[in-house]
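**Student:** A predicted structure for the sequence below; I have some questions about it.
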Amino acid sequence: MTDRWGITVPFEGIPLADQRSLFEALPDLGYTDAWSAEANGTDAFTPLALASVWAPQLRLGTAIVPAYTRGPATLAMSAATLAAAAPGRFTLGVGTSSNVIVERWNSIPFTEPYKKVRDTVRFLREALTGQKIKADYDTFSVKGFTLGAVPQQQPPILVAALRQGMLRLAGREADGAIVNWLSSEDVRTVAPIVREFGAEKEVVARIFAIPDTDPDTAREIGRWAISAYLNVPVYRAFHEWLGREELGPMWKAWEDGDRKGALAAIPDSVIDELIVHGPAEYCRERIEAYVEAGVSTPVIAPIGPPGLDPADVIRALAPRR
């Protein structure tokens, strides 16, 4: 059993301002971590700022902040501010995000993603100590930035990683990796690559979960989620590397513009591998399997059917007592 048990915040279906009681309940239910995401909903930092006050026992993390969508200095300031608000309890997760979010939604070229994340980590390592930065990196230059509010404790930095290059970067230059959209067995492939650079390297896994929902409904929700994510080039390349040949028909149909065909081509077996669903006790066992395979911190990402009460979900997925 892991010492850590996280959940993705904020919760869907309730205005952010009305979520205080949900955040406050998390520590008593056994949750140790709250991790935010950033795509097309809330930004990554604001929910954690609220969590720092509403549930001061929790460790807070971003999973993830895109390296492209904030300037280096702005990213350093955002990270430093949250590290100051939650001393010793904040972990900064950065990553490439995807071409969809970076290029299509933010009109920023999605070029040299490996170098961009590497340069961002190197910059942050220095900037968060208060050093004056005057440097030319491969993907950006910083001319004389000095962080004006240096946190007392430097936050750990994790890198969102899928394939070998980024996994090694996460182990070599960061404090570990954040992984996503993989099965518990896939963890046995990715975690050892990160830990080539130290057994202490953290591996955080976002685990999609649909508790206490009948299999047909859960698989339908999972089918839509898989088609939305795993046709994005970075995720397709990840699963091709993992050898998930069963998704070949989905990719072919998607390329042909056949969205309905792509949905229908996703095997139930793949949904069952990548998304935890079923009775709550079974879901907990599935999450614990990720830990047994090498995950340091499981972070549950509920994707239940519309109308499901988030309070019921967080209770159902809380760790065994």
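**Tutor:** Ah, there it is.
**Student:** Going by C-alpha atoms from here, please, whenever you check contacts or count neighbours.
**Tutor:** Will do.
**Student:** what about the helices in the stretch 1-150 of the chain?
**Tutor:** Applying DSSP state H, counting those that start in this stretch to the stretch 1-150 of the chain gives helices spanning 20-29, 46-54, 72-85, 99, 113-127.
**Student:** Which elements pack onto the third one?
**Tutor:** Applying 3 or more Cα pairs under 8 Å, 6 or more residues apart in numbering; DSSP states H and E, one finds that helix 72-85 contacts helix 46-54, strand 90-95, helix 113-127.
**Student:** And the helices of the stretch 1-150 of the chain: which comes nearest Ala218?
**Tutor:** helix 20-29 (23.6 Å; Cα to Cα).
**Student:** Please convert the helices of the stretch 1-150 of the chain to TSV, extending it with distance to Val313 and mean neighbour count.
**Tutor:** Below are these laid out as TSV (distance: least, Cα to Cα, whole Å; neighbours: other Cα atoms under 10 Å):
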stretch	distance to Val313	mean neighbour count
helix 20-29	11	16
helix 46-54	18	20
helix 72-85	27	20
helix 99	31	19
helix 113-127	34	20
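**Student:** JSON lines for the ones you listed, including distance to Ala316?
**Tutor:** Shown next, in JSON lines, are these (distance: least, Cα to Cα, whole Å):
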{"stretch": "helix 20-29", "distance to Ala316": "10"}
{"stretch": "helix 46-54", "distance to Ala316": "21"}
{"stretch": "helix 72-85", "distance to Ala316": "29"}
{"stretch": "helix 99", "distance to Ala316": "35"}
{"stretch": "helix 113-127", "distance to Ala316": "36"}
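**Student:** To Thr297, which of those lies closest?
**Tutor:** Counting by Cα to Cα, Thr297 lies closest to helix 20-29 out of the helices of the stretch 1-150 of the chain; the figure is 15.3 Å.
**Student:** Helix 46-54 and that closest one, what's the angle between them?
**Tutor:** Orientation check (axes from the mean of the first three to the mean of the last three Cα atoms, to 10 degrees): helix 20-29 against helix 46-54 gives 60 degrees.
**Student:** contacting residues for Gln121?
**Tutor:** If you look again at residue 121, you'll see it is Val, not Gln. Shown in contact with Val121 (Cα atoms under 8 Å, 6 or more residues apart in numbering): 157, 173-174.
**Student:** okay, now the one to match up with it:
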Amino acid sequence: MANVRAKVEELKAIGYDGIYSFEASSDGFMPFVIAAEHTETQVLSTQVAVAFARNPLTLAYQANDLQMLSKGRFILGMGTQAKPNIEKRFSMPWGKPVTRMRDMVGAIRAIQHTWQTGEPLNYQGEYYRHTKMQPMFTPKRNPYGPPPLMLGAIGAPMTRAAGELADWFVVIPFCTDKFVRETTFPALQEGLEKGGRTWDDLKIAAQCMIATGSNEKSFAEALARTRYQIAFYGSTPIYAKALEAEGWGDLHPTLRQMTRENRWLEMGQLISDEICERFAVVGEPHEIGPKLVERFGDWVDRLSIMTTYQLDPDVASQIVCDVKALTATRGS
């Protein structure tokens, strides 16, 4: 939190149109209290907040406050996280994730509706029941309206639910172009049809890992950290299907066993160049922008770059400028 303002100023200078938080070793909402006050046009989004570590009312309060503070620039992005993290890290119950997420979305929207209209709150679902909202606890009507709701998923059932219910869907970074086109898009289509909606009713965001650097040393570090990140994702059961789609399903149990043996630092060595380039965009700084546009340019509404290393601001600026120039040329 101490360096949020400086980071925000850096991101603005680079030219980013939005800022997202990745909830890992700190809270995903807190940085936006500062970011909202020191940005004017950038969209702010949790990508994604751990929904099942919280309840609908606390999420609704946080989202409403940030929507007000940012003057309508906040997007509430949520995801489930994995069962072991929910139960063992957050000490929260698991249950049926798709049913629970549908319930979460319904409850949040019911709460927001009560705040906006003054109508009594009476939401009763399988997991969440909200039937009391006294005036003392009711925020003033938000002039910017409730923030859009974004869901992140990889499995087809949750992706279908997102297509049916969400304003935004975010493609997580551990996805390949093949997986998105053959698995994600069909599931979203099914969800849209179930909800009586069309593609005009859903916006798509995507996160993409990149590995690049301004010199040989920085590029080597970026590549090593990206390999590790891919291996970390690949060791998680819910992400195994993305490896399977590419014919690398046998890699998951090996990575899984390495986590049990606490061999975290060795995992990245199992990620070949081919695997790395399938899950991430890899190259010299001048190559990254064109590669991003080639991979995402015909279907994404908002693209987020993900790095687990310090990306040189000059390199980041070049990538942003290249992407904007190329998408402007395409008219997208």
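**Tutor:** Thanks, I have the structure now. No experiment lies behind these values; they were computed from the predicted model shown.
**Student:** circling back: keep only those of the contacts of Val121 of structure 1 that are in strands.
**Tutor:** Among the contacts of Val121 of structure 1, DSSP state E puts Ile157 in strands.
**Student:** and the residue sitting nearest the centre point of structure 1, what is it in contact with?
**Tutor:** Centroid-nearest residue in structure 1, with Cα atoms, centre = their mean: Ala63, separated by 3.4 Å. Contacts for Ala63 of structure 1 were tallied using Cα under 8 Å, 6+ apart; they are 35-38, 44, 92-94, 160, 178.
**Student:** Equivalent analysis for Leu66 of structure 2, please.
**Tutor:** When contacts are counted by Cα under 8 Å, 6+ apart, Leu66 of structure 2 touches 32-33, 36, 74.
**Student:** ok, the alignment partner in structure 1 of it to Arg320 of structure 1 distance?
**Tutor:** Counting by TM-score structural alignment, Leu66 of structure 2 lines up with Leu82 in structure 1. Remark: distance between Leu82 of structure 1 and Arg320 of structure 1 (Cα to Cα, to the nearest Å) = 30 Å.
**Student:** Count the residues that sit near Arg104 of structure 1.
**Tutor:** 12 (other Cα atoms under 10 Å).
**Student:** What's it aligned with over in structure 2?
**Tutor:** Under the alignment (TM-score structural alignment), Arg104 of structure 1 maps onto Lys88.
**Student:** hey, where'd the strands end up in structure 1?
**Tutor:** With DSSP E applied, structure 1 shows strands at 6-9, 33-36, 59-62, 65-66, 90-95, 133-136, 141-145, 157-160, 176-180, 202-211, 275-278, 297-302, listed in chain order.
**Student:** who are the neighbours of the second one, in terms of helices and strands?
**Tutor:** Under the contact criterion of 3+ Cα pairs under 8 Å, 6+ apart, strand 33-36 of structure 1 touches strand 6-9, helix 46-54, strand 59-62, strand 297-302.
**Student:** Provide the aligned range in structure 2 for it.
**Tutor:** Under TM-score structural alignment, the match for strand 33-36 of structure 1 is residues 18-21.
**Student:** repeat for the third one
**Tutor:** Following TM-score structural alignment, the partner segment of strand 59-62 of structure 1 in structure 2 covers residues 43-46.
**Student:** do the same with the last one
**Tutor:** When strand 297-302 of structure 1 is aligned against structure 2 using TM-score structural alignment, it corresponds to residues 302-307.
**Student:** among the contacts of Val121 of structure 1, which ones are buried?
**Tutor:** Using 16 or more other Cα atoms under 10 Å as the burial test, the contacts of Val121 of structure 1 include 157, 173-174 as buried.
**Student:** Closest to Glu112 of structure 1 out of those residues?
**Tutor:** Nearest to Glu112 of structure 1 among these, with distances taken as Cα to Cα, is Glu173, at 17.4 Å.
**Student:** what do we get in structure 2 for the closest one?
**Tutor:** Checking TM-score structural alignment: Glu173 of structure 1 goes with Leu165.
**Student:** now swap in Arg236 of structure 1 and tell me
**Tutor:** Counting by TM-score structural alignment, Arg236 of structure 1 corresponds to Ala240 in structure 2.
**Student:** Number of residues surrounding that match?
**Tutor:** Ala240 of structure 2: 21 neighbours (other Cα under 10 Å).
**Student:** Tell me which residues touch it, please.
**Tutor:** 234, 249, 252.
**Student:** Can you tell me which of those is closest to Pro290 of structure 2?
**Tutor:** Using Cα to Cα, these come closest to Pro290 of structure 2 at Gly234, 26.5 Å.
**Student:** Just confirm the closest one contacts His252, I think it does.
**Tutor:** Yes: with contact defined as Cα atoms under 8 Å, Gly234 of structure 2 reaches His252; the gap is 5.7 Å.
**Student:** With neighbour numbers in mind, choose between these two.
**Tutor:** More crowded of Gly234 of structure 2 and His252, by other Cα under 10 Å: Gly234, with 26 against 23.
**Student:** got a list of what that one touches?
**Tutor:** 240, 243, 251-252, 255-256.
**Student:** Nearest to Ser296 of structure 1, out of the contacts of Ala63 of structure 1: which one, please.
**Tutor:** Set against Ser296 of structure 1, the nearest of these by Cα to Cα is Ile178 (10.1 Å).
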